[in-house]
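>>> For reference, the sequence and a predicted model appear below.
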Amino acid sequence: MTRAAVDGSDDICRAPARTQLALLETGVLSAAELLAEHLARIDAVNGQVNAVVSIDRELAVEAARASDRRRADGSPRKALEGLPTAFKDLEEAAGLRTTWGSPRFAHHVSAHDSDVVARIRAAGAVPMGKTNTPEFGTGSHTQNDVFGVTRNPYDTSRSAGGSSGGAAAALAAGMLPIADGSDLGGSLRNPASFCNVVGFRPTPGLVPNSPGRDLWNSMPVKGPMARTVRDAALLLAVLAGPSATSPLSSAVDGSRFAAVAETSPDQGMLRGLRVAWSPTVGGLDIDPRVRSVLEQRAVAELRAAGAIVVERDLVEELEGVDEAFRILRAHGYAASFRDVLASSREVLSPELIANTEWGLDLTAADLARAEDLRMRAFQRFAALFAEIDVVAAPAAAVPPFPIEERWVREIDGVAQSDYLQWMRAAWRFTPLGGASMSLPCGFTDDGLPVGLQLVTAPRNDELLLRVAAAFEERVPAWREPPRVLHAAAQGTR
């Protein structure tokens, strides 16, 4: 393999992670050289996008050299050996500044690694810094008072989504080949949809959540982000597995996901696949531009591939989910942030304050009702998945919105009551415990990305990855480079 043989492109930084690993394995590139390519890309575009923060070049260079030494010594090959990455700024990473997007922790340097960071390091990746996030991951627009706002590489006047917006934007612009993210209300899926990358929310427990203040909560999960589905599977293979410090973690062997990454997509996965297409996710307001792209690209391609696609509104299945989610989310905020609210209210975002206060006002009766609503919705979804294999739906109700807005106030003429309301296309699936993914599907007429959300029953993560990889083979929308790279190329001429 040569440097030019980069998946039909000469842009090494936007090549799949698997391709970059092959370039390292064959000696076409060293880890130090691959790092230099990515640092040059960061220098070229990060000033416009603001996706990667707390960059530590000295740490990255030393890690790349250590990777090259391991390769030269003939050490057993690690899964991510030599791949540059940066950790979401909600993850503790020893020796790196970790702020959680909060002025209260603006100068905090971690003394230890979270499980996610430890596993990525152990797999041979080369850490460069952190990816930007809203304060404590609250909201699907990546802005905070420490680093500022992250812009969308496809249109820098638009949001990159959140809370994993820094990771999504960095992937889209080729600043990183892989990235970790987390998801409660769509924090992996919304930014993936906005930035034309893959965001995979696995079954709760597949990836450990420790450390944290709310480890028994099954709604927040951590998962992989990448430009392609198979790269997401590559990272999931590293992240998955039990942890003694994460009580809900499962003992699933990550090698099954490595097999997805290593195997060519099987178009036969789509023939006869039973798909419930839900264009409004239970009657939500969906921007017509989003629905048009999904029906013309996703639904049409699934049917052309032999899938059995039936439209289903999911109104009955999703009854009570909104109330359950809001109550359980607020309870989680009270558990995690009550002490921060008491000591640092004056520097917290209004969204974080409102969620935590609502959680502190909840009663035992509120929690009992939420758990009952969630249980009944889960039972209805279990019955649905006895009839189908996959739900297909919008990953986000809108294309990327203007950067100056904190959240979407209106969708197709319908006012949104608060910053959570517009995100329901993603978070309505959160309480049900299944696996879900946003993957690139296409673009609006003005060039804004639209993501397709695929959802499976709990513990069907491998099926979801294989179906998504087969779809991606037919609809390789991820290949479209963002406009910020065109501008950067013109600036160097």
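Good, I have the coordinates.
>>> contacts, neighbours, all on C-alpha from now
OK.
>>> May I have the secondary structure class of Asp285?
With DSSP: H, G, I helix; E, B strand; the rest coil as the basis, Asp285 sits in coil.
>>> For Leu206, give me its contacts.
By CA atoms under 8 Å, 6 or more residues apart in numbering, the contact set of Leu206 is 240-242, 249-252.
>>> And it, how far from Gly166?
Distance of Leu206 to Gly166, given as CA to CA, to the nearest Å: 23 Å.
>>> again with Arg227
Applying CA to CA to Arg227 and Gly166 gives a distance of 14 Å.
>>> Looking at these two, which one has more neighbours?
A count of neighbours by other CA atoms under 10 Å puts Gly166 above the other of Arg227 and Gly166, at 35 against 31.
>>> Quick check: buried residues in the host helix or strand of that one?
Assigned by DSSP states H and E, Gly166 falls within helix 165-172. Residues 165-172 are the ones in helix 165-172 that count as buried (16 or more other CA atoms under 10 Å).
>>> again with stretch 474-488
Residues of stretch 474-488 classed as buried by neighbour count (16+ other CA under 10 Å): 474-475, 477-479, 481-485.
>>> Just flag the most distant two among those.
Farthest-apart pair in the buried residues of stretch 474-488 is Arg474 and Val484; separation 25.7 Å (CA to CA).
>>> Going along the chain, name the strands of the stretch 351-493 of the chain.
390-394, 410-411, 414-415, 435-443, 449-456 (DSSP state E, counting those that start in this stretch).
>>> now the angle between strand 390-394 and the fourth one, please.
Counting by axes from the mean of the first three to the mean of the last three CA atoms, to 10 degrees, strand 435-443 lies at 50 degrees to strand 390-394.
>>> Okay, one more to line up with it:
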Amino acid sequence: MPSEITPPPPPPPPPVLPAPLALDAVALSQAIHRRELSCVELMQATLGHIERLNPQVNAIVAALEPEGLLAQARERDEQLGRGQSLGVLHGFPQAPKDIAPAAGLITTRGSPLFKGQRTRTDAQVFARMRDAGAVFIGRTNSPEFGLGGHTYNSVYGATGGAFDPTRSAGGSSGGAAAAVALHLLPVADGSDMMGSLRTPAAFNHVFGFRPSFGCVPQGPADEVFFQQFGVSGPMARNVPDLGLLLSVQAGFDARQPLTRQQDASVYAGPLGRDFKGTRIGWLGDLGGHLATEPGVLPLCEQALRHFEAVGCTVEPVLPQADFERVWQAWLDLRSFTVAGNYALLYDDPLRRAQLKPEAVWEIERGLALTGPQLFRASAVRSAWYQALRALFERFDYLVLPSAQVFPFELAQHWPAQVGGRAMDTYHRWMEVVIAATMGGLPALSVPAGLGGPQGRSPVGLQIIGPAQADWAVLQMGHAYDQAGGFSKVRSPLLVG
């Protein structure tokens, strides 16, 4: 780690934004409820801003007609006029990720097999957002079935990053991340199995939170016990806004027996806390195990000083584990999950021909697995959790990069080489995110700065907490941002 921190760059010019869209989500909700801003005014500003900027990044797809959206916004204003608020998202334009069903909206999951399909029901997390007053304006783009860390598909095309539209927005919540970074949405939902909230957050200089499994319902699903990797969560431009959306998303759902009984309102509460004496373990590139693009680690190491600025101590550390064995267990458990979800599509030769190669590869791996193989993989996962738990006896948080690479070219499906090493799978370049997923731990991706060849490519850090320490992770992320000022940095597309 460097002995000195590079002074931060001077603050950029103020972003060129319609006045309502310059507000953070917390302030926006307050302005709406105080009747200082109408839902119609917010919707008009949002639709105009999307019309101007969305063509550059392709973040929002399957947009609904403005007339109907403005009518819904007027209805929200009329409700407030009668003293009726649906919740903290009252009147918020939202575009649920195109990976789960949303009533009345097109749900393709990024696949040509479902092009134009309009669904009749809401995923549980979408229902909660709608019940809290959100107005759904369309979908955010996602790769086919959410597979891969780059948002592209044959239905809608690729999504470019908010800081450089010629480069990837990450995935699979790439549309959500770019939309939030560009103020097309005040906050956005996402989902995360292999970094799908964290990688795009890093690539777009925003905050993406993978909650503990069971914090937020993940359904509807045919199987509600084994498949514990995928979670839903929030994305925002700062941590208080993140907590606002999480307070809507989180909570027990009887249809999902592994969800937690909790008071979700805590996530919208004050985040301030004294972190003097807090211990942070820096995992880095896992002692050289992870291939990283030159420049990524130095930026992340420099950002560690912001933890020290709020009173934390930072110490390099490594879990006691065979990282390659953990990776192989991850491959088996992931393929088992993907095959369970999509084997019926594979079984039909006509539909199989329309699946992208990575999906076919995952399904075929999953179908070839035996019961004993899956048990061994689960045992390796359990041992990995215990290795992390041992670290949490010494440290309060663990930190490592959110991505091993800078955002790559939009036309590239995935990085075939990283740091001079060949990647042996389509997602090996994302191995850094499986630490939290395999451990079932909460992980927040926070911005770490801009770098790369032109000095404008975002990099992120993951803050990982102990089991079910979701609130504590948000508090740490907020303190880090208060010290570093990352949430004040805006995309050059917004700066006049």
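Received the coordinates, thanks. Predicted, not measured: the structure shown is a model, and the values here were computed from it.
>>> After superposition, what's the TM-score, could you say?
Here the TM-score for the pair of chains, by TM-score structural alignment, normalised by the length of structure 1, is 0.93; 475 aligned residues with a CA RMSD of 1.7 Å.
>>> So among the contacts of Leu206 of structure 1, which ones count as buried?
Buried among these (16+ other CA under 10 Å): 240-242, 249-250.
>>> what do we get in structure 1 for Ala359 of structure 2?
Counting by TM-score structural alignment, Ala359 of structure 2 corresponds to Leu352 in structure 1.
>>> Likewise for Gly281 of structure 2?
That one, Gly281 of structure 2, aligns with Ala276 by TM-score structural alignment.
>>> With adjacent residues omitted, what lies nearest to its match?
Excluding the flanking residues, the one nearest Ala276 of structure 1 by CA to CA, 6 or more residues apart in numbering is Val391, at 4.7 Å.
>>> So what does the one you found match up with in structure 2?
Looks like Val391 of structure 1 aligns to Leu398 there (TM-score structural alignment).
>>> Number of residues surrounding that match?
Leu398 of structure 2, neighbours per other CA under 10 Å, totals 25.
>>> ok, now which ones touch it?
For Leu398 of structure 2, the contacting residues are 280-283, 463-465, by CA under 8 Å, 6+ apart.
>>> ditto for Phe209 of structure 2
Phe209 of structure 2 touches 197-198, 233-235, 242, 442-445, counting by CA under 8 Å, 6+ apart.
>>> can you pick the most crowded of those?
Arg198 (37 neighbours).
>>> residue in structure 1 matching that one?
Checking TM-score structural alignment: Arg198 of structure 2 goes with Arg189.
>>> Please tell me how far that match sits from Asp7 of structure 1.
25 Å.
>>> which residue numbers in structure 2 go with stretch 476-483 of structure 1?
Going by TM-score structural alignment: stretch 476-483 of structure 1 matches residues 485-492.
>>> from the chain's centre, how far out does that stretch sit?
18 Å (CA atoms, centre = their mean, to the nearest Å).
>>> Now Tyr385 of structure 2: closest residue in space, sequence neighbours ignored.
In space, Tyr385 of structure 2 is closest to Gly439, 4.6 Å off (CA to CA, 6+ apart).
>>> Looking for the alignment partner of the one you found in structure 1.
By TM-score structural alignment, Gly439 of structure 2 lines up with Leu432.
>>> and its match, how many neighbours does it have?
So Leu432 of structure 1, with other CA under 10 Å, has 26 neighbours.
>>> Quick one: the strands in the stretch 51-200 of structure 2, in order.
Along the stretch 51-200 of structure 2, counting by DSSP E, counting those that start in this stretch, strands occupy 60-61, 93-94, 135-136, 139-140, 188-192.
>>> The second one vs structure 1, mean deviation?
Meaning strand 93-94 of structure 2. Mean deviation of strand 93-94 of structure 2 relative to structure 1 after superposition (mean CA distance after the TM-score superposition for structure 1): 1.1 Å.
>>> Run through the neighbouring helices and strands of that strand.
If contacts are counted by 3 or more CA pairs under 8 Å, 6 or more residues apart in numbering; DSSP states H and E, strand 93-94 of structure 2 sits against strand 135-136.
>>> I'd like to know which elements the strand it packs on is packed against.
Using 3+ CA pairs under 8 Å, 6+ apart: strand 135-136 of structure 2 touches helix 66-81, strand 93-94.
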